[in-house]
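Engineer: Based on what follows, work out the 3D shape:
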Amino acid sequence: MNPLKRITINLPILLTALALAVAVWVLAVTTTDPVEKRNYSRPVELEVSGLNTNLIVTSELPEQVSLTLSAPSSIWTSELSNANVIRAFLDLSGLEAGNYTLPIDLQIDAQPVKVDNYSPKEVEVRLEQLYTKDLSITLVQPSSPAVGYEAGAPKLSTDTATVSGPSSQVEKVAEIRATLDISQAKEDIDRDLELLALDENGLPVDNVTISPEKVNVTMPISQRGGYRNVSVKVLTSGQIASGYRLTNISSNPLVVTVYSSDPELVNNLPGYIETQPLNLTDAQEDLQVSLPLAVPSGISVVGESTIKVTVSISPIQGSVTLTSLPVEIVDLLPDYNVTLSPDRVDVILSGPIPTLDQLSSSDVRVLINLSDYTEGVYQLEPLVELDVTGILVESKLPASIEVEIMPVVKPTAAP
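Structural biologist: Have a look, this model is predicted:
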């Protein structure tokens, strides 16, 4: 038989065998590595490219693209698990200012992968001309320095700022403003102030950039003639109670501003002004009082002329030793006797001397609680109870007591 004719006769059989082999191979592959359709869990950020440097995107673009993919299980666990294997692009090359509907292109560096769906597939893009303009900086001062002080001329690190952004927004900017608050200022000012872009109504303009973002402002603050700051000196009289000590005297405010139409009177002050005397005779506790200032003639105090004074008084601490205090037994179980060795202790106490001076032995008890103990010999620490507050137990001598607990011996009945 002619070989060509033989091949022609057997060709259908060969093709059928090939198709069966391919089908068996596909079945084997899909059985061991099945194709899975999933939502891609890694974030795919939208990358914008090709934007003309003279343009700016003023429409809101999606930050990420979500995808549904089909791929063999092995691809999901290997290549698709890597970062940046899928990228999404928005190409703005060659575009001028205007409105566009543009597609989002995908790049997948893994095979075999089928994109079943992704969202969004296209976006609305608005491009505007990038515009800049220079404006003078307006410095606003909504406040004044402290009473008796005056502000000098401010000095800015730069007098102008550049505003850039979409032409539609930059055209709205009528003022670049910096606000300097000098309320209660008593010393020179050196601050960095944020710049704001405002429209003709004084409202902020969004989506514009200001360069520089901040301006440095310096301003001298000086005291006016006839004014002076002086410290407050609290005068006291009398002695606090015996056994107590004065720990602190403070005033609020610490410094006051005084004024005189004759600057010489103010300049001749010693740097402080006294209060009226505060009587501390036999005081035993903290005091809070208001005292008037002893203002010299021809001088006045700017603001409140009454000073709040706080006086701190504490008892002097000391110690005392009470000797041979009896040890008391508490909650001894029935049918038991107890022997203590020793049965008396010395107790050292500390606290305010006035309280210690009034302390007596009857105010102190030394106890041993035996509610949890039965027959045996124990070394137990006694407990000291005080009927007076503010006293600390420093030590007990001895620190522990030998306690021997024995059953009560009951007499044997005579036969």
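
Engineer: Could you use CA atoms for every contact and neighbour count after this?
Structural biologist: Fine.

Engineer: number of nearby residues for the closest residue to residue 295 other than its chain neighbours?
Structural biologist: Nearest residue to residue 295, sequence neighbours excluded (CA to CA, 6 or more residues apart in numbering): residue 273, at 7.1 Å. For residue 273, the neighbour count with other CA atoms under 10 Å is 19.

Engineer: Another sequence for comparison is provided below:
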Amino acid sequence: MSHNLLSRRQFDRLGTLLLALVLAVVVWVVSVQQKNPVQTTTLSSVPVEVVNLPDDLIFADNGSADIPAVDVRLRAPRNIIETLSVRDLDAFIDLSDAQPGRQEAVIQVEKKISGIDILDKTPEAVVVNLVSVIEKDVPVFANIIDSPPFGYTADAPEVTPTTVTVRGPEPQVERVQRAEVIVRLRDANSDVKIAQLVTLRDGDGAVVTDLAVEPRTVTVVVPIEQQQGFAEKSVRPDIVGQPAPNYTQTGITVDPTTVTIFGDPDTLAQLPGFVETTPININGATETIVERAPLIIPETVSVVAAQAVTVTIDIEPIPGSLTMTLRPVVQGLGPGLQVESISPRSIDVLLVGPQPRLNTLRANENVRAVLGLANLEEGVYPISPILVVPDDVTVQSVLPEAVQVTIIAKP
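Structural biologist: Reported below is the predicted structural model:
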């Protein structure tokens, strides 16, 4: 009897302890929820990614997915919500089972952190429009938009490769009828070879863009041949005379440098590889000469376009040098002072410039050495001379670089 009574008391104590434990847990949970309550919020504009899109499908609108962002409603403790951002969620549509055409794709949202519950999302799904990705070969054409110079002919262009492969959305690829490159032949007197990007065009000639092309660049060669009875000759100016003394000829330019002539083929065959101008006299010239010079050609031969060329003969002074001895002059000495001595009394100056200009220089006249003595008191000073020379003359060296000047008070 006493044993049963003891067991019942122990059982009652155990029940009391369990009840106390449950109450303690409840109190703790309530306390935690009061300090960090669970809240509901909406995370707006979560970007939606496209995953598992088959290689043979592409979005119909220029290949762009343009999937709208999704708003996600979720529940989490306040401390998590306060730091929550769109980077904590993954929103995506899985297109692994997609087919060509318009179809609905469910938006899936997964959490990257623990402690949150996703309740719902808006929108639940999006409509996507997919088209098949195809490729096809199209021919390449060279579009010749002008002609070679008179006296030359262009043969049929040679394009390498002759076709290119176009890949992209089926509707756009089906529009493409040809690939095109533009070739300009103006001023071409020899074979033209270019490597150029192709332009895709439809049957009406309109440009088709946003497609992959392989290869993107093709090579075009257009053979250029000279017609019978035509010949291209370089121009050689006939310069006579010499520039003035102390001047020299530094260059000759001819515009154009070559001319095309036409006439009797036998006469052309006997001509040298150049045609000369009439004589251009530069005797005594002291500056550049620009002259329009006629060409000397046989009477049975004519020149295409201009019958004369522009010849420019550059004439410049011969550069030279001159050593000159100067006596420095004093400038800026204060009142009550005088220069007792300058040592050495003269300096040697090396000048460079156009020889005609150097020939006009006179020591201590148009070339001077000045000693600036402003703000100096009595004493002995090393002074560097200031050289005064014409603008087109340069001082190469001065020896000595400084002179010793002794300043004393006037008696």
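
Engineer: hang on, the earlier thing: in what helix or strand does whichever residue in the second structure pairs up with the residue nearest to residue 295 of the first structure lie?
Structural biologist: Counting by TM-score structural alignment, residue 273 of the first structure lines up with residue 275 in the second structure. Assessed by DSSP states H and E, residue 275 of the second structure sits inside strand 274-281.

Engineer: so who does the match of residue 273 of the first structure touch?
Structural biologist: Counting by CA atoms under 8 Å, 6 or more residues apart in numbering, residue 275 of the second structure touches 233, 234, 235, 236, 295, 296, 297.

Engineer: what do you get for residue 397 of the first structure?
Structural biologist: 345, 346, 347.

Engineer: Check the first structure for its longest helix and report it.
Structural biologist: helix 3-32 (DSSP state H).

Engineer: what comes up buried for stretch 74-82 of the first structure?
Structural biologist: 75, 76, 80 (16 or more other CA atoms under 10 Å).

Engineer: In helices, which of these appear?
Structural biologist: Using DSSP H, the buried residues of stretch 74-82 of the first structure in helices are 75, 76.

Engineer: Looking at the buried residues of stretch 74-82 of the first structure, which one is closest to residue 66 of the first structure?
Structural biologist: residue 80 (14.1 Å; CA to CA).

Engineer: what about the counterpart of residue 51 of the second structure in the first structure, which SS state?
Structural biologist: Alignment note (TM-score structural alignment): residue 51 of the second structure maps to residue 48 of the first structure. Here residue 48 of the first structure takes the strand state, with states given by DSSP: H, G, I helix; E, B strand; the rest coil.

Engineer: Name all residues that make contact with the closest residue to residue 206 of the first structure other than its chain neighbours.
Structural biologist: Once flanking residues are discounted, residue 206 of the first structure sits nearest to residue 169: 7.3 Å by CA to CA, 6+ apart. Contacts of residue 169 of the first structure were listed using CA under 8 Å, 6+ apart, and they are 205, 206, 207, 208.

Engineer: Residue 169 of the first structure is in what secondary structure piece?
Structural biologist: helix 167-170.

Engineer: do you know how far the residue nearest to residue 295 of the first structure is from residue 228 of the first structure?
Structural biologist: For residue 273 of the first structure, the distance to residue 228 of the first structure (CA to CA, to the nearest Å) stands at 11 Å.

Engineer: Report the buried residues of the longest strand seen in the second structure.
Structural biologist: If you go by DSSP state E, the second structure has its longest strand at strand 125-144. By 16+ other CA under 10 Å, the buried positions in strand 125-144 of the second structure come out as 128-135, 137-138, 140-142.

Engineer: compared with the first structure, how much does it deviate?
Structural biologist: By mean CA distance after the TM-score superposition for the first structure, the fitted strand 125-144 of the second structure averages 3.0 Å away from its aligned residues in the first structure.

Engineer: Would you check the span in the first structure matched by whichever helix or strand comes after that strand?
Structural biologist: On the C-terminal side of strand 125-144 of the second structure, the closest following helix or strand by DSSP H and E is strand 152-154. Mapped onto the first structure using TM-score structural alignment, strand 152-154 of the second structure spans residues 149-151.

Engineer: ok now that stretch, how far from the chain's centre?
Structural biologist: Averaging C-alpha positions (CA atoms, centre = their mean, to the nearest Å) puts stretch 149-151 of the first structure 35 Å from its chain's average.
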